[in-house]
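Novice: Whatever this is, show me its structure:
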Amino acid sequence: TQVIKHFLLAFATLGVPKKIRTDNGSAYTSHKFEEFLSEWGIEHIKTIPGNSTGQSIVERTHQT
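Specialist: Here you go, the predicted structure:
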């Protein structure tokens, strides 16, 4: 998927994180994505729906 390709590029540039935090968008909740993170040993933290405060820095960075 495009999301996995993006993460692989980010890993090559920035290194592999121990944890990532995402919203509950379908791209981040798919079985394929969860399997990908598991293979890399990355803990996946999902934000609470409707709680934009926890995601505000990321949202601001991405201008969403």
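
Novice: drop to CA atoms for contacts and neighbour counts, all remaining ones
Specialist: Noted.

Novice: Taking the centroid of this structure, which residue is nearest it?
Specialist: Thr22 (4.3 Å; CA atoms, centre = their mean).

Novice: any idea how far Gly54 is from it?
Specialist: As for Thr22, its distance to Gly54 is 10 Å (criterion: CA to CA, to the nearest Å).

Novice: and for comparison, fold this next one:
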Amino acid sequence: KDVLKHFLRCFATMGVPQKVKTDNGPAYVSKHFLLFLQTLGIDHITSIPRSSTGQAVMERAHHS
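Specialist: The predicted structure is shown next:
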């Protein structure tokens, strides 16, 4: 629920994107999240599991 609320707030501010890239965390591969994206017509791209370079840009942006 929190993830969906966060995305809705982002979309309200920045608009609905064509694609979203996430890691493979449980919140991002759940049926609810995938249905949410599908309903909005958003393509979902996931990073390569256990690959630090797969999410390098996002990790850098979050200073992880």
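
Novice: Please state their TM-score.
Specialist: Overlay of the two chains. TM-score (TM-score structural alignment, normalised by the length of structure 1): 0.94; 64 aligned residues with a CA RMSD of 0.7 Å.

Novice: re the thing from before, anything in contact with each of Thr22 and Gly54 of structure 1?
Specialist: Thr47 (CA atoms under 8 Å, 6 or more residues apart in numbering).

Novice: Show me where structure 2 has its helices.
Specialist: Here structure 2 has its helices, by DSSP state H, at 2-14, 31-40, 56-61.

Novice: could you dump those helices to TSV with distance to Ile48 of structure 2?
Specialist: Below are the helices of structure 2 laid out as TSV (distance: least, CA to CA, whole Å):
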stretch	distance to Ile48 of structure 2
helix 2-14	21
helix 31-40	17
helix 56-61	11
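
Novice: Of these, flag the one that's most buried.
Specialist: Among the helices of structure 2, helix 31-40 has the highest mean neighbour count (mean count of other CA atoms under 10 Å), at a mean of 14.

Novice: That one: average distance to aligned residues in structure 1?
Specialist: Once superposed with structure 1, the aligned residues differ from helix 31-40 of structure 2 by a mean of 0.3 Å; criterion: mean CA distance after the TM-score superposition for structure 1.

Novice: so how far is that helix off the chain centroid?
Specialist: How far helix 31-40 of structure 2 lies from its chain's middle: 11 Å, per CA atoms, centre = their mean, to the nearest Å.
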